[in-house]
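Asks: just coords:
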């Protein structure tokens, strides 16, 4: 019964009103321009969440077709389609089977299910964002970057600077800072951080699983805040193949592991299911038949392709748009055509929020 895109539509409208209140922009008297900003179709149902200060001025400008920007946009659309149709939908086939039948699964299969869902939600949501950003580039409009290779993060603070950036920054600017931000004492910082993460969880839906998911991420974040380590990894990941390299990869693996643990609550139907799922993981059981069914060589190849391309191009917005772009574009299109057909087509996960 709710209107399509109610949450993203509302966030756009709120940013406009708040920015006028703080005199960051002037009120818009052209109703068509305002309506286009609030209901701009590529981002209406799943973001990114735009700001009036960023998108509204672009709406009002006269735009000329830019060939290079269009090429970049097409590359980003293709990469987004690959992440959705190939990565997300392939992982969904296995993640859904494991989560739906978790009582009969062994510990290893349950861990695989968690990893599959982690890549499902990443491919699904960041894939949509890539498509929205790419389509907008065809129109000569630049949208806010929403994902910056989050699974390469070295701690949870860096992860939240790279995951759903438009939502995280929205809460920071319109909720965290007005509450006092980090200007007050440590207890005020802790309070504000808890509020941000719990509200972020509640924003995803009226289910306690989302609130607990937000609370878990807050607990991950608070030690970094308490020891003033939450801003230590603000640069891109650079590898020099020294002893520090193992530390970097270890940090990335730990961050990915704890993120996957929190995803269990996000994916579960209710709290009891999540707790039961976790309990079965710690039974440390192994069933070879289950493992053979749930471990897919197709998934290994697809995820290897994804990780390799994104790791080697982690400083760029789109992995396909740089050197050897034609070869990478053709190979990705072939994967979409060859592997996408075998998947059950599913809606984008964030269409429900």
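Replies: Perfect, I can see it now. Keep in mind it's a predicted model, so treat the numbers as computed, not measured.

Asks: only C-alpha atoms from now on, for both contacts and neighbour counts.
Replies: OK.

Asks: surely residue 55 meets residue 143?
Replies: Yes: applying C-alpha atoms under 8 Å, one finds residue 55 in contact with residue 143, separated by 7.2 Å.

Asks: neighbour count winner among those two?
Replies: Under the neighbour definition other C-alpha atoms under 10 Å, residue 55 and residue 143 were set side by side, and residue 143 has more, 25 against 19.

Asks: which SSE is the residue lying closest to the more buried one once chain neighbours are set aside in?
Replies: Sequence neighbours aside, residue 133 is the residue nearest to residue 143 in space, at 5.7 Å (criterion: C-alpha to C-alpha, 6 or more residues apart in numbering). Taking DSSP states H and E as the criterion, the element that holds residue 133 is helix 107-138.

Asks: what's that helix packed up against?
Replies: helix 67-81, helix 89-100, helix 243-267, helix 271-281, helix 288-294 (3 or more C-alpha pairs under 8 Å, 6 or more residues apart in numbering; DSSP states H and E).

Asks: how about stretch 291-303: buried residues?
Replies: 291, 294, 299, 302-303 (16 or more other C-alpha atoms under 10 Å).

Asks: let's bring in a second one:
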């Protein structure tokens, strides 16, 4: 089930909220029970079998954390139980997400042609597995105490607002709210506004941008031009941002409607002036997870230069692999790792001396190139796309199709560029402060328009659904 679906908006969410708020606030345990039941129904809607895998993951990590603390209390380190939990989590993730990729790689290298049955990817497994591992690791470190109530822990792991697409919520960030949280009309209103804002980004912008990109990549070779491919990858650049950040906005808004406060996941990454800054603003919960649980344990930057370079390459290769079981994702992650190394040790100071527009242009060109490898899983096809973008594909600079796409998408691309900056939100906040009723009318208009697109449109993918 997607947040951007009529089933969720008009049936699942209203029913869940009515039952949730029908229970008096002092009975938080009962409210948690409603959320746990709703979360399991939400997940099993499209994955009825894999809900048992998630429940198993909850049992595994719940008891592993208890055992870690019990061993530490008895004078041990708890390291063996920690290692067991981490290995089991990685095995589950690896088996369901990377088994097919591994078999294909073996067949390609050896020519063995080993037959295997492809496994359907459990939705959200990358997100909830990382949450589970961070919990056990934090218990081992003593950052948090183990949760004694299994159902409370299961709620943390399965909470439907952030279950299938993040942000990656660490247990310590919501531990208190699982046991005692407040609800207010102000929080509910702010959460509702955030949800509608994210819905608009996803439906009105991302879906139309995705349709544009799909139309361009479907063109026969004879109708391709340099500028048309630039329009296509610009559309994808905005699509993936509004698709994922819109979903994060909806998750954060839903959480706030029910008393939870999740961390921000995006902070206008397309205004960045370096790749380093870009990754401080893009998918911040994932970057934070890898920094705390992989990069720092490897030694971080408090090591020799060669070891620091190796640490960065390891982290960014894993970041790419986390996104998908394919070589293009590993290349995508390594690409950013190399660029971060170059900024750190080669030309970072020179970039800082450029005017602001030059720094921004440098960053966006690098990011746009990266999305080619992200969007096209076949590396050969991705390279062909890039060759065309940079006048090496034997295609004209522009043609009649270019003019068509410019005429039909210029407003969409312009609006997307504007909405990817803080300008629109800042203007809206000023409007809300001065004219509260008008701001409500604006959000009502966004909601109605989004629903109209949902009802009458047929293109409603979610890019990060596969992760």
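Replies: On my side now, so go ahead. None of the values given here were measured: they were computed from a predicted structure.

Asks: name the SS class of residue 49 of structure 1, please.
Replies: Using DSSP: H, G, I helix; E, B strand; the rest coil, the structure places residue 49 of structure 1 in coil.

Asks: residue 446 of structure 2 -> structure 1?
Replies: Mapped onto structure 1 by TM-score structural alignment, residue 446 of structure 2 lines up with residue 332.

Asks: ditto for residue 170 of structure 2
Replies: Match for residue 170 of structure 2 (TM-score structural alignment): residue 51.

Asks: what's the spacing between its match and residue 279 of structure 1?
Replies: 43 Å (C-alpha to C-alpha, to the nearest Å).

Asks: what of residue 186 of structure 1?
Replies: 34 Å.

Asks: and what of residue 308 of structure 1?
Replies: Taking C-alpha to C-alpha, one finds residue 308 of structure 1 at 33 Å from residue 279 of structure 1.

Asks: identify the residue of structure 1 aligned to residue 399 of structure 2.
Replies: Per TM-score structural alignment, residue 399 of structure 2 is aligned with residue 288.

Asks: residue contacts, its match?
Replies: Counting by C-alpha atoms under 8 Å, 6 or more residues apart in numbering, residue 288 of structure 1 touches no other residue.

Asks: over to residue 154 of structure 1. Which of the three states is it?
Replies: coil.

Asks: counterpart of it in structure 2?
Replies: With TM-score structural alignment as the criterion, residue 154 of structure 1 pairs with residue 273.

Asks: so that match sits right up against residue 366, yeah?
Replies: No: look at residue 273 of structure 2 against residue 366 with C-alpha under 8 Å: they stay out of range, at 11.0 Å.

Asks: and those two? which has more neighbours close in?
Replies: residue 273 (22 against 16).

Asks: any idea how far the more buried one is from residue 333 of structure 2?
Replies: 19 Å.

Asks: would you check how far apart the closest residue to residue 161 of structure 2 other than its chain neighbours and residue 333 of structure 2 are?
Replies: Leaving out its chain neighbours, the residue that sits closest to residue 161 of structure 2 by C-alpha to C-alpha, 6+ apart is residue 251, at 4.6 Å. In this view, residue 251 of structure 2 and residue 333 of structure 2 are 25 Å apart by C-alpha to C-alpha.

Asks: what span of structure 1 is stretch 235-244 of structure 2 aligned with?
Replies: So stretch 235-244 of structure 2 sits over residues 116-125 in structure 1, by TM-score structural alignment.

Asks: average gap between the matching stretch and structure 2?
Replies: On superposition with structure 2, the average gap between stretch 116-125 of structure 1 and its aligned counterparts reaches 0.6 Å (mean C-alpha distance after the TM-score superposition for structure 1).

Asks: now do the same end-to-end measure for stretch 103-122 of structure 2.
Replies: 18 Å.

Asks: ok, back up a step: what's next to the helix or strand where the match of residue 446 of structure 2 lies, contact-wise?
Replies: Using DSSP H and E, the element containing residue 332 of structure 1 is helix 325-339. For helix 325-339 of structure 1, contacts defined as C-alpha under 8 Å, 6+ apart pick out 75, 78-79, 81-82, 85-86, 320.

Asks: give the buried residues for it.
Replies: 328-329, 332-333, 336, 339.

Asks: now swap in stretch 427-439 of structure 2 and tell me
Replies: So for stretch 427-439 of structure 2, counting by 16+ other C-alpha under 10 Å, buried means 428, 431, 439.

Asks: and those residues as CSV, adding distance to residue 281 of structure 2?
Replies: Below are the buried residues of stretch 427-439 of structure 2 laid out as CSV (distance: C-alpha to C-alpha, whole Å):
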residue, distance to residue 281 of structure 2
428, 21
431, 26
439, 27
